[in-house]
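Engineer: one predicted model, sequence on top.
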Amino acid sequence: MTEDILQSRWNRVYKLESPTGHVNVRVYDDAEGALFVMLRLVEDALTTAISERGRALWIGAGGGTPKPVYEQLDTLNLPWDKVTLSQVDERFVPVDDAASNTKMMAEAAAPLIAKGMVFETLIRDITDPVVCAEKAEALLRSFNGGEAPMFDLTLLGMGPDRHYASIFPGHPINAMVYDTESLVLPVEPATGGVEPKLPRITLSVKALNRSRRIVLYITGFEKEKALEAAVADPNPDRSPIGAFLAQCPAPVDIVVG
């Protein structure tokens, strides 16, 4: 079913060759077509989870690219009271701050929350990023009786600098994010005016790898070219998303709008 969804509106599909194999990329030359496919992918993943396990747990990225997806979720006919949504990462700011993705996601998905969907931010404490990360990890583990949860769907984004979640090129977190046993990590701001300019909270690679399906959704020519470069050079310090794709055990659908 997923393959039928992906084929329904694409304009072109191609493979990116990488040192570890290849990555399938599906490009939709109109925003409407890409959004249509994204909604079908979300619907398919959540419906399957509810059918097989009685509930669905998914996590999503912030930023402008996925915002229309959250805004259009109300067009899907799902039992939203059986769905929990959390986050891939978040800026360490109050949840009512203009820079907060929690604010954006909660407002965009407000109709679903009214229908019973649970939305859980990673910002569990605003006094200290380390404490916040610890409390966010406890939240994630509470979804699975204290053990690391398995996400039914992970919606990732990518920046033109090849970052994903809050894992940025040149940041010291790249030295630990692939090996740590932690599910959630605090991310210190970078120096020299580069991103991240604010402290952040991010899921680790161990946490993200525990996904039944991952969708990487990007828009625009600049990001498409950045993705091509990242796949060809999966060095975590230069191309975090390339390194993640090279090691990811879960199936990944890459949608470019």
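Structural biologist: Now that the structure is in, tell me what you want to look at.

Engineer: please count neighbours and contacts with C-alpha atoms only from this point.
Structural biologist: OK.

Engineer: so who does the residue sitting nearest the centre point of the chain touch?
Structural biologist: Residue closest to the average C-alpha location in the chain (C-alpha atoms, centre = their mean): residue 156, at 2.7 Å. For residue 156, the contact set (C-alpha atoms under 8 Å, 6 or more residues apart in numbering) comprises 60, 61, 88, 164, 165, 214, 215, 216, 217.

Engineer: doesn't residue 68 make contact with the last one?
Structural biologist: Spelled out, that is residue 217. No - because the distance of 11.7 Å does not satisfy C-alpha atoms under 8 Å, residue 217 is recorded as not touching residue 68.

Engineer: and those two? Which one has more around it.
Structural biologist: Neighbours of residue 217 and residue 68, each counted by other C-alpha atoms under 10 Å, are more numerous for residue 217; the result is 20 against 14.

Engineer: any idea how far the residue nearest to the centre of the chain lies from residue 135?
Structural biologist: As judged by C-alpha to C-alpha, to the nearest Å, residue 156 and residue 135 stand 22 Å apart.

Engineer: same check on residue 41?
Structural biologist: The span separating residue 41 from residue 135 equals 30 Å under the rule C-alpha to C-alpha.

Engineer: need the residues that contact stretch 190-203.
Structural biologist: When contacts are taken as C-alpha under 8 Å, 6+ apart, the neighbours of stretch 190-203 outside the stretch itself are 88-92, 122-123, 129, 132-133, 165-168, 171, 183-189.

Engineer: please compare the first structure with the one that follows:
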Amino acid sequence: MAERKLVVYPGKDLMIQAGARRFVLTLLDLLSERLPDGGQRKRVDVALSGGSAAQPLGLVLADPLADAIDWQRVHFWWSDERFVPADNADRNALEARKLLLDQLVADGKLPESNIHEMAADVRSAEEIASVMADAASDDASVRAAADAVNDTLLEAAARAYEDELTRELGPKPAIDLMILGMGPDGHYASLFPGHDEVLVADRLAVGVNHSPKMPPLRVSLTAPLIARSRHTWFFAAGAGKAESLAHVFAQPNNPAYPSSFAGGVDEFVWFSTEETVTKL
């Protein structure tokens, strides 16, 4: 595993700008790598996240070097997704599409088939509202029935993503570039403190019910899959994340601060800001 590195910027804006430039340069480097037999790499696989970790995507096309990227060989995945309808603004994939991916597709540079979204909730708004109301019921049996419905859908979504990962990348898939953010509570992807999903070791993806952060239904890659990414980047900005960052750096594999489980094989970098590292 790569040694953890910390890069500290004066503020969030510069962190995002630098992240966009690093993204472009890293893609160029990965696409230019030669295989042991001297051949060219056929593809580079990138996993995206939402929130501040997605913001550098909006600056990528302004970089003149982005024109040199062979987007036909870049595949996009997600570290996690909110299990909501496909057109819901909470979708991480929708955010990434608006920031970068849809423009690449429209320009004929990126095949739509290179975008590997996690499943969306295809139920009607009325169905979702009814089940979620039952999930908050005072009646334990009603809550249990609603949870069972949601758990079944989440499990199917997680299994479908696992199948796509193994179909595309083989029986032990590894992402080339994993881009993550950390929440104020120390969570990453949709692996939260106090939830058992961070400890799951025999799956590639899991469903997450009752997320402490809205929306409550999610799908997430697992800690082992994230940890075997070749390059893993974290973006963490804001004074509200300072304490969690200190705990993450102090003790690895601490379920109380799930981001402490992350790692990277060739590179493991935290991009942060001065106000975020005050407790290190």
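Structural biologist: Nice, thanks for sending it over. Worth saying up front: this structure is predicted, and the values here are computed from it rather than measured.

Engineer: out of the contacts of stretch 190-203 of the first structure, which are inside strands?
Structural biologist: Residues of the contacts of stretch 190-203 of the first structure located in strands (DSSP state E): 89, 90, 91, 184, 185, 186, 187.

Engineer: need the residues you listed in TSV (columns: neighbour count and distance to residue 75 of the first structure).
Structural biologist: Written out in TSV, the entries for those read as follows (neighbours: other C-alpha atoms under 10 Å; distance: C-alpha to C-alpha, whole Å):
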residue	neighbour count	distance to residue 75 of the first structure
89	29	25
90	26	26
91	25	28
184	28	32
185	25	34
186	24	35
187	25	35
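
Engineer: now the helices for the stretch 1-150 of the first structure?
Structural biologist: For the stretch 1-150 of the first structure, the helices identified by DSSP state H, counting those that start in this stretch occupy 2-7, 31-53, 67-71, 101-108, 110-114, 129-142, in order along the chain.

Engineer: quick check: chain neighbours aside, which residue is closest to residue 201 of the first structure?
Structural biologist: Distances taken as C-alpha to C-alpha, 6 or more residues apart in numbering place residue 186 nearest to residue 201 of the first structure, at 4.6 Å, with adjacent residues excluded.

Engineer: aligned to the one you found, what sits in the second structure?
Structural biologist: Residue 186 of the first structure is assigned residue 207 in the second structure as its aligned equivalent, the criterion being TM-score structural alignment.

Engineer: could you measure from that match over to residue 240 of the second structure?
Structural biologist: Between residue 207 of the second structure and residue 240 of the second structure the computed distance is 27 Å (C-alpha to C-alpha).

Engineer: swap in residue 186 of the second structure?
Structural biologist: In terms of C-alpha to C-alpha, residue 186 of the second structure sits 11 Å off from residue 240 of the second structure.

Engineer: please apply the same query to residue 61 of the second structure.
Structural biologist: Using C-alpha to C-alpha, we find residue 61 of the second structure at a distance of 31 Å from residue 240 of the second structure.

Engineer: can you check residue 51 of the second structure too?
Structural biologist: Relative to residue 240 of the second structure, residue 51 of the second structure is positioned 15 Å away (criterion: C-alpha to C-alpha).

Engineer: ok, now residue 22 of the second structure?
Structural biologist: With C-alpha to C-alpha as the criterion, residue 22 of the second structure and residue 240 of the second structure are 25 Å apart.

Engineer: equivalent analysis for residue 252 of the second structure, please.
Structural biologist: Counting by C-alpha to C-alpha, the gap from residue 252 of the second structure to residue 240 of the second structure is 21 Å.

Engineer: please apply the same query to residue 5 of the second structure.
Structural biologist: From residue 5 of the second structure across to residue 240 of the second structure, the span is 21 Å (C-alpha to C-alpha).

Engineer: before we move on, back to that, quick one: residues contacting the match of residue 186 of the first structure.
Structural biologist: 151, 154, 155, 157, 158, 217, 218, 219, 220.

Engineer: kindly recompute the last result at 6 Å.
Structural biologist: The neighbourhood of residue 207 of the second structure, defined by C-alpha atoms under 6 Å, 6 or more residues apart in numbering, consists of 154, 155, 158, 218, 219.

Engineer: what is the burial count for the fourth one?
Structural biologist: In this case it means residue 218 of the second structure. 27.

Engineer: which position in the first structure aligns with it?
Structural biologist: Matched by TM-score structural alignment, residue 218 of the second structure corresponds to residue 200 in the first structure.

Engineer: can you tell me the closest non-neighbouring residue to the equivalent of residue 119 of the first structure over in the second structure?
Structural biologist: Residue 119 of the first structure is assigned residue 115 in the second structure as its aligned equivalent, the criterion being TM-score structural alignment. Using C-alpha to C-alpha, 6+ apart and skipping residues adjacent in sequence, the residue nearest residue 115 of the second structure is residue 76, 5.0 Å away.

Engineer: ok, that neighbour - contacts?
Structural biologist: In this structure, residue 76 of the second structure makes contact with 46, 47, 115, 116, judged by C-alpha under 6 Å, 6+ apart.

Engineer: and for residue 222 of the second structure?
Structural biologist: Counted by C-alpha under 6 Å, 6+ apart, residue 222 of the second structure has contacts 204, 205.

Engineer: how near is it to residue 152 of the second structure?
Structural biologist: If you measure residue 222 of the second structure against residue 152 of the second structure using C-alpha to C-alpha, the figure is 18 Å.

Engineer: with residue 104 of the second structure instead?
Structural biologist: Here residue 104 of the second structure is placed at a distance of 35 Å from residue 152 of the second structure (C-alpha to C-alpha).

Engineer: same question for residue 242 of the second structure.
Structural biologist: Relative to residue 152 of the second structure, residue 242 of the second structure is positioned 37 Å away (criterion: C-alpha to C-alpha).

Engineer: if you count what's nearby, which of the two comes out ahead?
Structural biologist: Neighbour comparison, residue 242 of the second structure and residue 152: the larger count goes to residue 242, with 23 against 11 (by other C-alpha under 10 Å).
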